[in-house]
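# This is the structure alone, sequence omitted:
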């Protein structure tokens, strides 16, 4: 008999057995009600036929488990009620493990080769993990069932785990949980009246059922933590509760929270307090964008009824003003402020030498926990010849004091777009180069095209689908060579700004020596509690991602600090459900949740409601009618799936939708909220009104119209009454 023939027979047997189970309504017997009804009869039969009863029960339990049929839990309770604790525990323990192993083998025989052949590359990391520590993973799942046991049986059969390993780990792992359920069954068996429901033994059994998963999970955490840390020497006492590496957004917030709850915390920064956001990112870029916007308002004077407005400026003075803004914000992130809060601020190069020790300036600090908040650095692609020119990045851009005559911006993401528009408004001849078909690749095509057209109107040359190949220097001339549709394109420049993304700072301070794992994105891999694979080393911010935003770094920091300090009592999973962001072009582009491209890619059905800002009174008064609000909702419902706003102050307007999505408020709630007039925020209410009009109850309104016609004393009803009033 061929291999496929054997598979066919097994499938047929399984299908027939499952079919018979439901055709003959056998699941009716595997309920608590049926158990209590027939308890006495079963008990009497058991007393007269002990071995037959135990053997039949044993085989039936194996079949139910092997076929993944419903009723194993009730059978466990029944075993405790009929056989007593020890007999039931032994029988159920072996029967459940044998049945689970049979389900494991059937899944392996029927599906493993096909699954591994089709998805082998995607499953490589899983297979490697199973090969390395599969037994521990399985033991964890058996103790703390994140998934139903029948799912574990079937899925594990698709992995390379050895059958014997699967059997004995399941036997041991399920024993504690089996004991809890068998004990509950013995207590159920003793109920003779309603009053018995309140018996201490039964109440204790139900308490065990409730708390066992929590206790088991805690036990697993303790075992896993001790296994990981046993190779390191743990100090008898600690200098700090937390040592934080990096004084950017994530590091500052982590330190602030730790100090606020009276723990002892050290914050180590090798360069400047405030990190990239204050010194080279959010703060200076927004200051530069504001100056460029004011300059552009001058050019738009006629739109505001002004004949002419000339604005003279010196670019070096503009850049000095940017630094003044940074200086004004600095006290918020200063050593003095954080020292006053109770944080030990240390300037120096830190190195993590163990999960308990950090070296800095020749000192060794001992700590119970470490938070890595080292941020990210501009990614510079390996373009041949790039090292021949003094290229710019978001790090050194702020040292400029002379406006480049010809600026090439490499990259169409948020940083590239913001700087493209700002420098163009100051008068630079800007060429933006993006290898993808659109700039702003994370946004919908209508948004990307709108921003591109705005750039072109302002004199920017936007080159999409252009892949940078090399930088060539010919005497005084500097050229960026690109490939576009198979042709060579040469773009001359005086300055080149590289803005193609950021790379996490993960090396050079000890993580690699400790074996801290990275993920496929090159960032530090963390669990939902912001822990690395070393359980007392946490991460927050750009160094772990997946969202490299200042506000997300602060969001991470709360979870990292709280879980580091209080995780032995209660841990909190990081919440990524509602993550907003904004690109500060003019007009701004703000987004939260899904856009249309994401929804289509994920196969999520949606409706679109769109409100044009040209219909908004305040936007008209301010000559800021360019843009729109676009809301995605569940079809037929007002539940918000995502929002994109294009327009002036979009980053501020999006806040109402962030709050709504966070707390499950729909468009009807926004429509029912008073918004001051005339404000830009009314756009949110107007959008909700557009949704409401599109979902008006037309049939009900037709009857309402007839009612109003009748109330006026007219006859006939509808739009043409017989006796019009």
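Yep, that arrived. Note that the coordinates shown come from a computational prediction; the quantities given were computed from them, not determined experimentally.
# all contacts plus neighbour counts: C-alpha atoms, from now on.
Will do.
# ok, the nearest residue to residue 376 once chain neighbours are set aside to residue 284 distance?
Spatial nearest neighbour of residue 376, excluding adjacent residues (CA to CA, 6 or more residues apart in numbering): residue 504 at 4.0 Å. Residue 504 is 21 Å from residue 284, where distance means CA to CA, to the nearest Å.
# now the strands: where do they sit in the stretch 251-400 of the chain?
Along the stretch 251-400 of the chain, the stretches classed as strands by DSSP state E, counting those that start in this stretch are 265-269, 343-347, 350-354, 357-360, 363-372, 376-378.
# Mean neighbour count and distance to residue 467 for these - can I get that in a markdown table?
Listed next are the strands of the stretch 251-400 of the chain as a markdown table, based on neighbours: other CA atoms under 10 Å; distance: least, CA to CA, whole Å:
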| stretch | mean neighbour count | distance to residue 467 |
| --- | --- | --- |
| strand 265-269 | 24 | 37 |
| strand 343-347 | 19 | 41 |
| strand 350-354 | 21 | 38 |
| strand 357-360 | 20 | 43 |
| strand 363-372 | 22 | 35 |
| strand 376-378 | 18 | 19 |
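# Let me know which of these is the nearest to residue 53.
Of all those, it is strand 363-372 that lies closest to residue 53, at 55.7 Å by CA to CA.
# The structure to be compared is supplied as follows:
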């Protein structure tokens, strides 16, 4: 069969990284994106990039509340939004330039048959097809979403002004990050979630200290609550909880997770499961030469995971990579203020559930001068070693935890044991020196 392309990427999120790599390697490459101004995907336009920008701004507001500052700083959301749009436009332009050797096909693509994608009235074929259609915000049944008073994560990052009060429903990454943002920015904030504590699978001390951190920010914690219905009224958003109690709030952010976008798959040869498009360890679907990467395969909803997956697929097609990605060794994190939570490898709850023999070395940050300066007295470093004391994981609760955990990620990738890790001398005063101490105590 003669194909139009050697490889076609369906979806223009982090898929673009694979397309650029494939084109540079000499493959005839196409990328289909239904909204070309959205090239770069949700992370860039409606997710991790703008949310981190917002959190960075709110962190300044939070820091200004310290006693040694006078006056009051207020966040101008309209100006922040303008700055965000300028940044996103610049980033999209840079990505488009990177794709100069890729044929960009503007339109909604659908996989209608093996090796065949339809875009509007055009049908194209490719020897390899990589599906990277991402995910969408999940709105539970009973919640009357309107995009104004009842909003999703897509809407919250396009606000032109701060609300006086907001309730956040959901305690996943989006819910916790946005609750941190609003509270730090001075908005009266409520956090509603279904369970008794936050980050139930995290180290118990971290879970407890995260709740304390939210209390210190002034967040009203409303655990053990399920929203049965939520609807806009003249009085505000009317919430009815699962136990029948009623509650009103001016604005409700629904952050109850994201669902894989799988509508682009319109052929039975590619199996779609409850979590997303089913793949093997090499991200190949049930149809040979067809792959699914990123959020749409339901494995890990993280931009850097999507990027790693699509690059792995392309390198494998090119015959340059054989060893499968170890998904547990991908860094995961949630950005909250002032301390964030990050982990990599095996964590305590997984080790306990698996009845695995392990060593734990935990170093609290409370009472140490540098963490105190950075409002990280609730922080904790926890590193885990196996029976032979090879480093197998870590959990970190500290400012910029997502950066600090990279040290452990490298240690795991390099198959370091505690003896080797102890040779590293890290700088003082830093947060990393507490991680050094964790290695020393293993």
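That came through fine. This structure is a prediction, so every number in the text was calculated from the model and none was measured.
# picking up where we left off before, enumerate every residue touching whichever residue in structure 2 pairs up with the residue nearest to residue 376 of structure 1.
Alignment note (TM-score structural alignment): residue 504 of structure 1 maps to residue 260 of structure 2. Contact analysis of residue 260 of structure 2 by CA atoms under 8 Å, 6 or more residues apart in numbering lists 133-136, 275-277, 295-298.
# Buried only: go through these for me.
Buried members of the contacts of residue 260 of structure 2, scored by 16 or more other CA atoms under 10 Å, are 133-136, 276-277, 295-298.
# got CSV for those, with distance to residue 94 of structure 2 too?
Below are those laid out as CSV (distance: CA to CA, whole Å):
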residue, distance to residue 94 of structure 2
133, 21
134, 21
135, 23
136, 25
276, 30
277, 30
295, 23
296, 25
297, 27
298, 28
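# if I pick residue 281 of structure 1, what's in contact with it?
Residue 281 of structure 1 sits next to 394-395 when contact means CA under 8 Å, 6+ apart.
# let's see it at 10 Å
Residue 281 of structure 1 is in contact with 275, 394-395, 398, 415, 550, counting by CA atoms under 10 Å, 6 or more residues apart in numbering.
# Identify the farthest-apart pair in those.
Distance extremes for the contacts of residue 281 of structure 1: the farthest pair is 398 and 550 at 19.0 Å, using CA to CA.
# Apart from its chain neighbours, what residue comes closest to the equivalent of residue 460 of structure 1 over in structure 2?
Under the alignment (TM-score structural alignment), residue 460 of structure 1 pairs with residue 219 in structure 2. Among residues not flanking residue 219 of structure 2 along the chain, residue 189 sits closest, at 5.1 Å (CA to CA, 6+ apart).
# wait, is that neighbour part of a strand?
Yes. Counting by DSSP: H, G, I helix; E, B strand; the rest coil, residue 189 of structure 2 is part of a strand.
# The aligned partner of it in structure 1 and residue 635 of structure 1, how far apart?
In structure 1, residue 189 of structure 2 lines up with residue 430, judged by TM-score structural alignment. Distance, residue 430 of structure 1 to residue 635 of structure 1, using CA to CA: 43 Å.
# So between those two, which is more surrounded?
Legend: neighbour count by other CA atoms under 10 Å for residue 430 of structure 1 and residue 635, higher for residue 430 (28 against 11).
# State the distance from the more buried one to residue 297 of structure 1.
19 Å.
# Show the residue spans covered by the helices in the stretch 301-442 of structure 2.
In the stretch 301-442 of structure 2, the helices defined using DSSP state H, counting those that start in this stretch lie at 303-317, 348-353, 369-373, 401-413, 418-421, 432-441.
# how big's the offset between the last one and structure 1?
It refers to helix 432-441 of structure 2. After superposition onto structure 1, helix 432-441 of structure 2 sits on average 1.7 Å from its aligned residues (mean CA distance after the TM-score superposition for structure 1).
# what's the matching range in structure 1 for that helix?
Residue span in structure 1 matched to helix 432-441 of structure 2, by TM-score structural alignment: 681-690.
# Run through the residues that contact residue 47 of structure 1.
Neighbouring residues of residue 47 of structure 1 by CA under 10 Å, 6+ apart: 53, 82-83.
# Hmm, I typed the wrong one, I wanted residue 270 of structure 2.
Residue 270 of structure 2 neighbours (CA under 10 Å, 6+ apart): 111, 113-114, 277-279, 284-288, 290-292.
# how about it, what's its partner in structure 1?
In structure 1, the residue equivalent to residue 270 of structure 2 is residue 516, according to TM-score structural alignment.
# Tell me the secondary structure of residue 274 of structure 2, please.
coil.
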